[in-house]
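Q: here you go, sequence then predicted model.
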Amino acid sequence: MTSGPQDPRQGGSGQEPPYGQQPPYGQQPPYGQQPPYGQPPQGQQYGQPQYGQPPQYGQQPGYGYPAAPQGGGWGGPPPAPTARPSTVKLGIYAFLANTLLGLLGSIVTFADFNSLVDDAARQAGVSPDSVRAGVTVGAVIGLLFLAAYLLVLWYAWQGRNWARIVLWVLGGLSVLSGLVGLGNGNGFLALLGVLQLLLCIAGIVLLALKPSNEWYRAEGQRRNRY
């Protein structure tokens, strides 16, 4: 004999678990039945949104991107520059001393400005006013060049490699001109020329030594990271 229809709550096919009890692992609840209150569905962790469902308020989606570095990297303050080696300090000082000696030589040369203008006008066959105007324009250009040169020295002191290259170029030109005009002028101006030549050569060599190269390379890498 066949028995009557079985009660689905007492077992058999399509049996529903008692209220508050979760079905066995891997088995989905019958169609239309929700899991017990406060329990997530099978295979889903608590607090993780289902596929296609937007995350809850204040909850980040479970993507696999790494978090941004905190401090010491992007967005963080750059580290302090490394200590300058003695080769960099002495090289910059040599170029600065060469500049100061050049100013001293200019002061000595133009000490008797009127006599210098008269002699130049007599040799060129022009009026002293024309010579005076030309000297004034030349002095203004020289001051602008001096300001630019001091700015390059400051950037080289801060570890800018391009400024060091500019100093090499200008220093090389100064050495060539110094060798050509070596011995010209009176005793004091000739002595100043020799000192300037030696200081310029020393500055070029000191900024080209290995400690200087390593420091400028390290400063460039530090700036590129930040």
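A: Thanks, I have it.
Q: rest of the way, CA atoms for contacts and neighbours
A: Will do.
Q: state the distance from Gly220 to Leu144.
A: Counting by C-alpha to C-alpha, to the nearest Å, the gap from Gly220 to Leu144 is 28 Å.
Q: ugh, typo on my part, it should be Leu206
A: 27 Å.
Q: same drill for those two, tell me which one is more crowded.
A: Leu206 (21 against 12; other C-alpha atoms under 10 Å).
Q: which helix or strand contains the more buried one?
A: Element membership for Leu206 (DSSP states H and E) is helix 187-207.
Q: helices and strands around that helix, which ones?
A: Here helix 187-207 touches helix 86-109, helix 161-180, going by 3 or more C-alpha pairs under 8 Å, 6 or more residues apart in numbering; DSSP states H and E.
Q: mind listing what's buried in that helix?
A: 189-194, 196-197, 199-204, 206-207 (16 or more other C-alpha atoms under 10 Å).
Q: and which of these is nearest to Gln56?
A: Leu207 (60.8 Å; C-alpha to C-alpha).
Q: in contact with the closest one: list those residues for me.
A: Residues in contact with Leu207 (C-alpha atoms under 8 Å, 6 or more residues apart in numbering) are Thr87, Val88, Gly91, Ile92, Arg164, Asn213.
Q: which among those residues count as buried?
A: So, by 16+ other C-alpha under 10 Å, the buried ones in those are Thr87, Val88, Gly91, Ile92, Arg164.
Q: contacts only, for the nearest residue to the last one once chain neighbours are set aside.
A: Translated: Arg164. In space, and not counting its chain neighbours, Arg164 is closest to Ala156: 5.4 Å by C-alpha to C-alpha, 6 or more residues apart in numbering. Residues in contact with Ala156 (C-alpha under 8 Å, 6+ apart) are Ile92, Trp162, Ala163, Arg164.
Q: got another one to weigh against that:
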Amino acid sequence: MTTPPQYPSYSGGNYPGGNYQGGPQGPGPKPSAPGTVTAAFALYVLAALVSLVGVFLVFTDAGTRQIRDALRDTNTGNMSLDDLVRVTRTITVAVVVVFLALYLFFAFMMRAGRNWARIVLTVLSALSIASSFAGSVAATRSWATWVTLVFSILAIVLMYLAQSNQYFADSKAYRKGAVYR
């Protein structure tokens, strides 16, 4: 009968998963989101809700008039202006619902400490801010657009404050350490 091989004990050696002293150590406590990240998350959720309310404004009489005015000079081919308004509404709702679902997904990932989600939210917010000042969109701005803009700008600022930066760095270190354990 053979005896099992004896493996050396690693006391005090540094290895990719951390410092092994007589066996694997736990990853330590998971970093908790600071108030700045929590506030940015709340602002993104509120911005999504305001945008959802805003998209339903296209179904009001004022929204219909704005769409009609924006599309009046469009070459519609064989489509009537009423059909074009209906298609525009449908596409608007579909795009907004998909966009908001992704937006909320990224907000949840950002709150979980994923830096890539913070970057994606920053880019999406910047694009949204820039597009709201573009030609035809600027003509149809509503209160919902302004509220969403303010929330997005505040959320971007909050995500890059010192506490937030430390949280994202700590979350990354926690995940890296947890991979090897």
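A: The structure has been received and is ready for your questions. Remember, it's a predicted structure, so these values are computed and weren't measured experimentally.
Q: TM between them?
A: Once superposed, chain against chain, the TM-score is 0.72 (TM-score structural alignment, normalised by the length of structure 2); 163 aligned residues with a C-alpha RMSD of 3.3 Å.
Q: of the contacts of Leu207 of structure 1, just say which sits nearest to Gly183 of structure 1.
A: Nearest member of the contacts of Leu207 of structure 1 to Gly183 of structure 1, counting by C-alpha to C-alpha, is Gly91, at 25.1 Å.
Q: the inter-axis angle of the longest helix along structure 1 versus helix 161-180?
A: Longest helix in structure 1 by number of residues (criterion: DSSP state H): helix 128-157. Going by axes from the mean of the first three to the mean of the last three C-alpha atoms, to 10 degrees, helix 128-157 of structure 1 is angled at 130 degrees with respect to helix 161-180.
Q: quick one: the residue positioned nearest the centre of structure 2 from Arg86 of structure 2, how far?
A: Residue closest to the mean C-alpha point of structure 2, counted by C-alpha atoms, centre = their mean, is Phe106 at 3.2 Å. Distance, Phe106 of structure 2 to Arg86 of structure 2, using C-alpha to C-alpha: 30 Å.
Q: also Gln163 of structure 2?
A: 47 Å.
Q: repeat for Ala178 of structure 2
A: 51 Å.
Q: cool, Ser164 of structure 2 as well?
A: Applying C-alpha to C-alpha to Ser164 of structure 2 and Arg86 of structure 2 gives a distance of 43 Å.
Q: equivalent analysis for Ala144 of structure 2, please.
A: Taking C-alpha to C-alpha, one finds Ala144 of structure 2 at 21 Å from Arg86 of structure 2.
Q: before we move on, what about Leu43 of structure 2?
A: Taking C-alpha to C-alpha, one finds Leu43 of structure 2 at 31 Å from Arg86 of structure 2.
Q: neighbour count: those two, which is higher?
A: More neighbours surround Leu43 than the other of Leu43 of structure 2 and Arg86, with 22 against 15 (other C-alpha under 10 Å).
Q: trace that one over to structure 1, please.
A: Using TM-score structural alignment, the equivalent of Leu43 of structure 2 in structure 1 is Ala94.
Q: its match against Leu199, yeah?
A: Yes - counting by C-alpha atoms under 8 Å, Ala94 of structure 1 touches Leu199, with 5.2 Å between them.
Q: tell me, how many residues neighbour Tyr103 of structure 2?
A: 22.
Q: to which residue of structure 1 is it aligned?
A: Checking TM-score structural alignment: Tyr103 of structure 2 goes with Tyr149.
Q: residue contacts, that match?
A: Tyr149 of structure 1 touches nothing, counting by C-alpha under 8 Å, 6+ apart.
Q: how close does it sit to Tyr226 of structure 1?
A: Counting by C-alpha to C-alpha, the gap from Tyr149 of structure 1 to Tyr226 of structure 1 is 28 Å.
Q: how big's the offset between stretch 137-153 of structure 1 and structure 2?
A: When structure 2 is superposed, stretch 137-153 of structure 1 averages 1.7 Å from its matched positions, counting by mean C-alpha distance after the TM-score superposition for structure 1.
Q: how distant is stretch 45-52 of structure 2 from the center of its chain?
A: 12 Å (C-alpha atoms, centre = their mean, to the nearest Å).
Q: mean shift between that stretch and structure 1?
A: Mean for stretch 45-52 of structure 2 is 1.6 Å (mean C-alpha distance after the TM-score superposition for structure 1).
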